[in-house]
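A.B. asks: what would the 3D arrangement of this be:
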Amino acid sequence: MQCGWPLLGPLQWTRYVNKKVNVKAGKDEEHRGWLLTVDPVSASLVLVNFRGESGASVQVVMGHAVEEVQVLQEADEETMQRLQSSFLPTNTHRLDPKEQAAIRGRVRTWLEKNRVPVVEEGEELRVAGVLTITAPYRPEDCCSSNQIILDRIQKLIQNQPCLAGTDPEQTES
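C.D. replies: So this is what the prediction gives:
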């Protein structure tokens, strides 16, 4: 790739994602690593280098400094898997469908008890049409562009009695 990295745009940048690249930045700087992603606003590159079986180092190369990006290697299936799972929490585990439905039901009941309009849409809970809660229905599983509603619902879920180890039917809001 020639000069003008920031001018290429997201559609062109995606051709480099999940590939080992050599990035020339500045006069004498070169950076190598697996390109994880490119920031669409700043054109900055996020490079990952694996250290043995368990570790990885992450480096960000600012988009305005990039002079050239050269593909060195395509990722194999194992490398793609490592790249995609590098930043996931290590303690994630899948709930069985019955357990997931029970938790979803408890969260929905708690929100309704606190006069929050909530509906089930498949495996998600939708709050007032502006917030979505996905499995496993914890405060960090809430998503909304409205920060005020997001904060309030997260606090409400965090203060849910069954999270504190008590029975929600015995506790009044």
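A.B. asks: make it CA atoms for all contacts and neighbour counts henceforth
C.D. replies: Fine.
A.B. asks: please, where are all the strands along the protein?
C.D. replies: Counting by DSSP state E, the chain has strands at residues 19-25, 29-38, 45-51, 55-61, 66-74, 118-121, 124-127, 131-133, 142-143.
A.B. asks: how about TSV for the ones you listed, with distance to Q2 and mean neighbour count added?
C.D. replies: Conversion of those to TSV gives the following (distance: least, Cα to Cα, whole Å; neighbours: other Cα atoms under 10 Å):
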stretch	distance to Q2	mean neighbour count
strand 19-25	10	20
strand 29-38	15	19
strand 45-51	16	19
strand 55-61	16	13
strand 66-74	6	17
strand 118-121	47	14
strand 124-127	45	20
strand 131-133	42	21
strand 142-143	39	19
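A.B. asks: nearest to G4, out of these?
C.D. replies: Shortest distance between G4 and the strands of the chain, using Cα to Cα, is found for strand 66-74: 6.9 Å.
A.B. asks: okay, angle between the closest one and strand 29-38 too, please.
C.D. replies: In terms of direction (axes from the mean of the first three to the mean of the last three Cα atoms, to 10 degrees), strand 66-74 departs from strand 29-38 by 70 degrees.
A.B. asks: please give the structure of this sequence too, so both can be compared:
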Amino acid sequence: MDVKWSGVHVTFLKQFLNKKIIISLFDKSEIGGWVYTIDVLTKSVVLLQEQRLTFVHGHAIECVVICEETDVKPPIFEEIFKENQPLLKKYEIEDRKIRLCRWFETNMLPVKVLDEKLVVAGSVEVLPPYNEHSCVTSNQIILTRIQKLISQMTNT
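C.D. replies: Below you'll find the model as predicted:
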């Protein structure tokens, strides 16, 4: 079934998720893959093609065809994009937390320990496993600086 993309209502987009599709573009080319997600505002599609993501702008899409139902299952997206970090033992995580607290104090940054999270400079939360990827804040500038500082600790 060919679906004219410009006429697709937002509520209809959900049926494409986790399906294998072929997209016909206005430039007469085609692109296929598994639908990872769709932006409901722009109708842009993120496709998974052999373990890489391809972004297709909604305004470039002419029509979409859902491939025939087959025995082929959609890839498990979470497994494909999961970070390959080794599992740490509790004592290793606790040791990293203590070292990170000392590192912040050495660099004259105030740090508070609240259960499992560290609060740095009153605005950045560092969660287990206490690396540069486990920081949470709404301030992008401070986030970047704290992440850089954490990465420098792991390199020393």
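A.B. asks: TM-score for the pair, please.
C.D. replies: Comparison of the two superposed chains (TM-score structural alignment, normalised by the length of structure 2) gives a TM-score of 0.73, and 152 aligned residues with a Cα RMSD of 3.0 Å.
A.B. asks: as CSV, the strands of structure 1 with distance to P97 of structure 1 would be great.
C.D. replies: Formatted as CSV, the strands of structure 1 follow (distance: least, Cα to Cα, whole Å):
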stretch, distance to P97 of structure 1
strand 19-25, 36
strand 29-38, 32
strand 45-51, 35
strand 55-61, 33
strand 66-74, 37
strand 118-121, 15
strand 124-127, 13
strand 131-133, 16
strand 142-143, 19
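A.B. asks: how much space between the residue nearest to the spatial centre of structure 2 and V136 of structure 2?
C.D. replies: With distances taken as Cα atoms, centre = their mean, F81 lies nearest the centre of structure 2, 8.2 Å away. As judged by Cα to Cα, to the nearest Å, F81 of structure 2 and V136 of structure 2 stand 20 Å apart.
A.B. asks: could you do H9 of structure 2 as well?
C.D. replies: When Cα to Cα is the yardstick, H9 of structure 2 and V136 of structure 2 sit 35 Å from each other.
A.B. asks: cool, F26 of structure 2 as well?
C.D. replies: Between F26 of structure 2 and V136 of structure 2 the computed distance is 41 Å (Cα to Cα).
A.B. asks: repeat for L88 of structure 2
C.D. replies: As defined by Cα to Cα, L88 of structure 2 lies at a distance of 20 Å from V136 of structure 2.
A.B. asks: buried set for the longest helix belonging to structure 2?
C.D. replies: Here the longest helix in structure 2 is taken by residue count, with DSSP state H as the criterion, and it is helix 90-106. Within helix 90-106 of structure 2, the residues that count as buried by 16 or more other Cα atoms under 10 Å are 93-94, 96-97, 100-101, 103-104.
A.B. asks: list the residues that contact the closest residue in space to T132 of structure 1 that isn't next to it in sequence.
C.D. replies: The spatially closest residue to T132 of structure 1, leaving aside those adjacent along the chain, is R126, at 4.7 Å (Cα to Cα, 6 or more residues apart in numbering). Taking Cα atoms under 8 Å, 6 or more residues apart in numbering as the definition of contact, the neighbours of R126 of structure 1 are 118-120, 132-133.
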